[in-house]
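Peer 1: Quick one, what's the 3D model for this:
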Amino acid sequence: MGRSKKDFMQRIFGSSALAALRHRNFRLFYFGQMISVIGFWMQNVAQSWVVLEMTNSPFLLGLVTFVQFVPNLAFSLAAGVFADRFPRRTLIVGTQTGFMLLAFLLTVLSGTGALRYWHIVFISSFMGILHAVDIPARQAFLVEMVGREDLSNAIALNSSMFNAARVLGPALGGMVLARYGATTCFLSNAVSYLFVIAGLLVMTIDKRVIKQQKKDMLTQIKDGINYIKTTPTVLIPMALLASVSISAMNFGVLVPVFARTVLGQGPEGFGVLVSSLGTGSLAGAMVLVVFGNKCNQLKFLWAGAAGLSLFQILLGQMQWFWPSAALLAGAGWSMVSLSASVNSIIQMQVPDELRGRVMSIYSLSFIGLSSVGGMLAGAVARWFGATVAFTAGGSLALLVTLWLARRWHLAKCSYGS
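Peer 2: Here you go, the predicted structure:
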């Protein structure tokens, strides 16, 4: 019976583009996470709109993004050590349970009419601490579900899942927000975490051999940093992601401001714009699933960074709704091409014993620094408008991309050949 079931799954997921889905554990993770991420984006859309209505301040909206993700700056390096020291599934179950409880708290506060701006800041900061532990643990956990052979495909499929949810979540969130209010969005997110927690608990995971470390935490963090510094094919992609994250991955702050002040849109129009960004991201992720082999990853890396920069510059010149949606779709494609390519390039090289620490620095570069960039973009939008913020961020990202591309060429880095 077990063999026939395995053969059945082999026939369904026999394509190399779906190779990681042959693994039962990854299927449980994939579909549970999809439901959970849809809920997350529903809450994210509702929370952004609620903050903007409460404060009418792009800067204070940027502050919420900042406090939600700034713990990555403070805790992600230590969290990487935890991901290498302790069972990763246990860590993820703990963080997902924490997210669920915070979403229920937000639901109660909103439903009773007691929700205030400082509540959202407080809850967002606790979510940020959980994200700091969750992200490196989840990224490092992929290899335990599928093995190194199917790891690159798992990363691409995981990205496609995230971005499919990113399309559905904001669109659904915008409709629910407009018709039923923010409380329903918050409750939907809280319930969605039950699916991913259940999937994690029923997995059958081989016990990972964890080497007992006699080094202190600081020394272990330094080991991860030194690996990156001495490996140019990891260092330059990581630096590219960090630079573009802080300068051009500011959509969570700028899109609601842009929708409201430049395009004159309400919640549903805002949801369409965020969904356009997600649609482009999903398209980029699906292209990576099919064509994102080792030989093509560098092409997606540099095209993603350059494309994201250019689309942001063009958004800064735009005042029409549907062309803006199209540009956001292009930006979404570029963003996922860059981030997923960096993820794959790093994970295919890093030793397993350093995986958690290196992926914590990836998390810091991608999530932590984008929160700093979001706050800076919110400040620019407050004083000069969203169009100036888009133009300035895209221009800076383009200059950094060109400089790092030259560094890569001069270093004669070899990857994927």
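
Peer 1: rest of the way, CA atoms for contacts and neighbours
Peer 2: Noted.

Peer 1: Which residue is the nearest non-sequential neighbour of the residue positioned nearest the centre of the chain?
Peer 2: Centrality entry for the chain: nearest residue to the mean C-alpha point is Ile367, 6.8 Å, by Cα atoms, centre = their mean. The spatial neighbour of Ile367 that comes closest, neighbours along the chain excluded (Cα to Cα, 6 or more residues apart in numbering), is Phe69 at 6.4 Å.

Peer 1: And that neighbour, how far from Gln347?
Peer 2: 23 Å (Cα to Cα, to the nearest Å).

Peer 1: out of those two, which sits in the busier spot?
Peer 2: Phe69 (28 against 23; other Cα atoms under 10 Å).

Peer 1: Next, the contact list for that one, please.
Peer 2: Counting by Cα atoms under 8 Å, 6 or more residues apart in numbering, Phe69 makes contact with 125, 128-129, 131-132, 367-368, 371.

Peer 1: Next, the second sequence, to be compared with the first:
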Amino acid sequence: MSAPGSTPPGPGSPGPVPRVSAFAPLANKSFLAMWTANLMSNVGGWMQNTGAAWEMTSLTQEPIFVALLAAAGTLPMFLFCFFAGILADRFDRRRYIICCQIWMMAVAATLAVLAFLGKLDHWSLLGLSFCMGLGNAMNAPAWHAVVPEIVSGPQLRPAIALNSAGFNLARTIGPVIGQLLLSLVGVFLLFAINTFTYVGVIFAMRAWKRPAEARAAQRREGFAEAARAGIAFVRGSAELRAIFARGLCFFVPGIALGTLLPVIGRFELGLDEFDFGILYGVFGVGAVAAAFAMPRINRLLGADRANIWAMGVSAAATMLAALAMVPWVVGIVVAINGACWITVIANNGTSVQMILPNYMRARGMAVHQMVFFGAMVVGSLLWGKIANLFGVQAALIASSLALVPLTVLAASIRLPGSTTPRV
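Peer 2: Purely as a prediction, here's the structure:
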């Protein structure tokens, strides 16, 4: 049902898009505190991710191992995210998030100790990346579910875009700082810094006073009952299925460039540590720019057409990178892909948030994350294998060509939307 006081959209239409500033949610002190803490944590996370990717290319030159590293971090999202969503809908989300942050802090500390002692090999790097992905998988549904508890109504879409922008701003800053420190000190320092960045998120969550009505809206179902209810809700929602189908059309072929970026940067372009960090960072530059421009883009095109344009542009840009494998061209293409990814992710995520009632929000977002990360795992392994067999250029060309008919297919599926989230 629509929130009290809202105007229901007309038949077949998502309704008018309110004119809300991209920065409006930052006026909310709780949202600002958590956004800032999460930004710092993500900076540490991207320092660690980029350092881990560089370290893997130092341990082996096989593209498949770089792809396995990407898959190790995302596979837990596919395997455990729904389980995490059930837990986040059953228990207090604030305390639950704090426990997840402590787990990820412990994993980062383990990486730092092994790297310092010189005991980190490619298998332990893969295993601990999986453990870090497990922490992210358990944390993500609850984190997404608390956003509508902090901001609501017309501010929800820019709040989600700001969260994505913060993630990608960290992706801009983290790799550059991380690779600079790596060249001066070593990879263990990147893991150590990331360990301490979780402290800010823990304190921000402890300071947040969760609304009583949000706690009351959660249903204390048994585990099996909650799982059945969640599956039944998702299966019965044609709107959710439409969003998931559109996401699969983009994320499976679209992940090729991101998956192969460590191989492209180090072996195809011959970059050093610092330039490698910049190449990673420009993805975030494009993503942040798109996030800030998104309210205007969505007013001009609508979220549905904005996503289709993003998919088409991403296909063309990836083909350009494959045909002109030089640093400045690849850098521009990576930035363009960052803008395309943030557009699709933010608009899809907002549509899911607006469809889900509060008592089902974590489970619904968990399924959304499962589809997203499952597509990334499949795409990462697929394009990594193709690159192993036929070369990086062939993998990029194939992914670009595959994205063309899938964009046409996505255009035939309307992106659901509404003006307000359900309660």
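
Peer 1: What value does the TM-score take for this pair?
Peer 2: The TM-score (TM-score structural alignment, normalised by the length of structure 1) is 0.90; 397 aligned residues with a Cα RMSD of 2.1 Å.

Peer 1: before we move on, the earlier item: sec struct for the residue mapped onto the residue nearest to Ile367 of structure 1 from structure 2, please.
Peer 2: When structure 2 is aligned by TM-score structural alignment, Phe69 of structure 1 is paired with Thr74. The assignment at Thr74 of structure 2 comes out as helix when based on DSSP: H, G, I helix; E, B strand; the rest coil.

Peer 1: Per the alignment, Ala256 of structure 2 pairs with which residue of structure 1?
Peer 2: Checking TM-score structural alignment: Ala256 of structure 2 goes with Asn250.

Peer 1: quick one, what contacts the nearest residue to Gln317 of structure 1 once chain neighbours are set aside?
Peer 2: Excluding the flanking residues, the one nearest Gln317 of structure 1 by Cα to Cα, 6+ apart is Thr387, at 6.6 Å. Thr387 of structure 1 is in contact with 258, 315-318, 381, counting by Cα under 8 Å, 6+ apart.

Peer 1: and those residues as TSV, adding distance to Lys5 of structure 1?
Peer 2: Output for these, formatted as TSV (distance: Cα to Cα, whole Å):
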residue	distance to Lys5 of structure 1
Phe258	51
Leu315	50
Gly316	53
Gln317	55
Met318	53
Ala381	55
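
Peer 1: Keep only those that stay in contact in structure 2.
Peer 2: Contacts conserved in structure 2 for those, using both residues aligned by TM-score structural alignment, their matches' Cα atoms under 8 Å: 316-317, 381.

Peer 1: Could you identify the buried members of those?
Peer 2: The neighbour-count test (16 or more other Cα atoms under 10 Å) marks 316, 381 as buried among the kept ones among the contacts of Thr387 of structure 1.

Peer 1: so can I have JSON lines of the kept ones among the contacts of Thr387 of structure 1 showing secondary structure?
Peer 2: Putting the kept ones among the contacts of Thr387 of structure 1 into JSON lines (three-state DSSP) gives the following:
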{"residue": "Gly316", "secondary structure": "coil"}
{"residue": "Gln317", "secondary structure": "coil"}
{"residue": "Ala381", "secondary structure": "helix"}
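
Peer 1: Output the kept ones among the contacts of Thr387 of structure 1 as CSV; include the columns distance to Val37 of structure 1.
Peer 2: Below are the kept ones among the contacts of Thr387 of structure 1 laid out as CSV (distance: Cα to Cα, whole Å):
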residue, distance to Val37 of structure 1
Gly316, 29
Gln317, 32
Ala381, 28
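
Peer 1: ok, so of the kept ones among the contacts of Thr387 of structure 1, who is nearest Asp223 of structure 1?
Peer 2: The shortest approach to Asp223 of structure 1 among the kept ones among the contacts of Thr387 of structure 1 belongs to Ala381, at 39.4 Å (Cα to Cα).

Peer 1: corresponding residue for the closest one in structure 2?
Peer 2: In structure 2, Ala381 of structure 1 lands on Ala387 (TM-score structural alignment).

Peer 1: Wait, its match touches Pro63, no?
Peer 2: Yes: Ala387 of structure 2 lies in contact with Pro63 (Cα atoms under 8 Å); the separation is 6.8 Å.

Peer 1: what comes into contact with stretch 102-109 of structure 1?
Peer 2: 115, 120, 123, 127, 183-184, 186-187, 189-190.

Peer 1: Of the residues you listed - the most surrounded one?
Peer 2: Counting by other Cα under 10 Å, top hit in the contacts of stretch 102-109 of structure 1: Phe186 with 30 neighbours.

Peer 1: about what we covered before: tell me how far the residue nearest to the centre of structure 1 lies from Ile361 of structure 1.
Peer 2: Applying Cα to Cα to Ile367 of structure 1 and Ile361 of structure 1 gives a distance of 10 Å.

Peer 1: One more: Ser152 of structure 1?
Peer 2: In terms of Cα to Cα, Ser152 of structure 1 sits 19 Å off from Ile361 of structure 1.

Peer 1: try Thr112 of structure 1
Peer 2: Taken as Cα to Cα, the span from Thr112 of structure 1 to Ile361 of structure 1 is 40 Å.

Peer 1: More neighbours: the two, which one.
Peer 2: Ile361 (25 against 9).

Peer 1: Now do the same for the more buried one: its match in structure 2.
Peer 2: So, by TM-score structural alignment, Ile361 of structure 1 is matched to Val367.

Peer 1: same thing with Gly394 of structure 1?
Peer 2: By TM-score structural alignment, Gly394 of structure 1 lines up with Ser400.

Peer 1: With Ile205 of structure 1 instead?
Peer 2: Checking TM-score structural alignment: Ile205 of structure 1 goes with Arg210.

Peer 1: And the host helix or strand of Ser363 of structure 1, what does it pack against?
Peer 2: Here Ser363 of structure 1 sits within helix 355-363, counting by DSSP states H and E. Other helices and strands packing on helix 355-363 of structure 1, by 3 or more Cα pairs under 8 Å, 6 or more residues apart in numbering; DSSP states H and E, are helix 71-85, helix 117-146, helix 217-229.

Peer 1: Run the angle between it and helix 71-85 for me.
Peer 2: Interaxial angle, helix 355-363 of structure 1 versus helix 71-85 (axes from the mean of the first three to the mean of the last three Cα atoms, to 10 degrees): 160 degrees.

Peer 1: Please enumerate the helices of the stretch 301-417 of structure 1.
Peer 2: Using DSSP state H, counting those that start in this stretch, the helices of the stretch 301-417 of structure 1 run over 321-347, 355-363, 369-384, 386-411.

Peer 1: where does the last one sit relative to the chain's centre, distance-wise?
Peer 2: Helix 386-411 of structure 1 has its C-alpha centroid displaced from the chain centroid by 20 Å (Cα atoms, centre = their mean, to the nearest Å).
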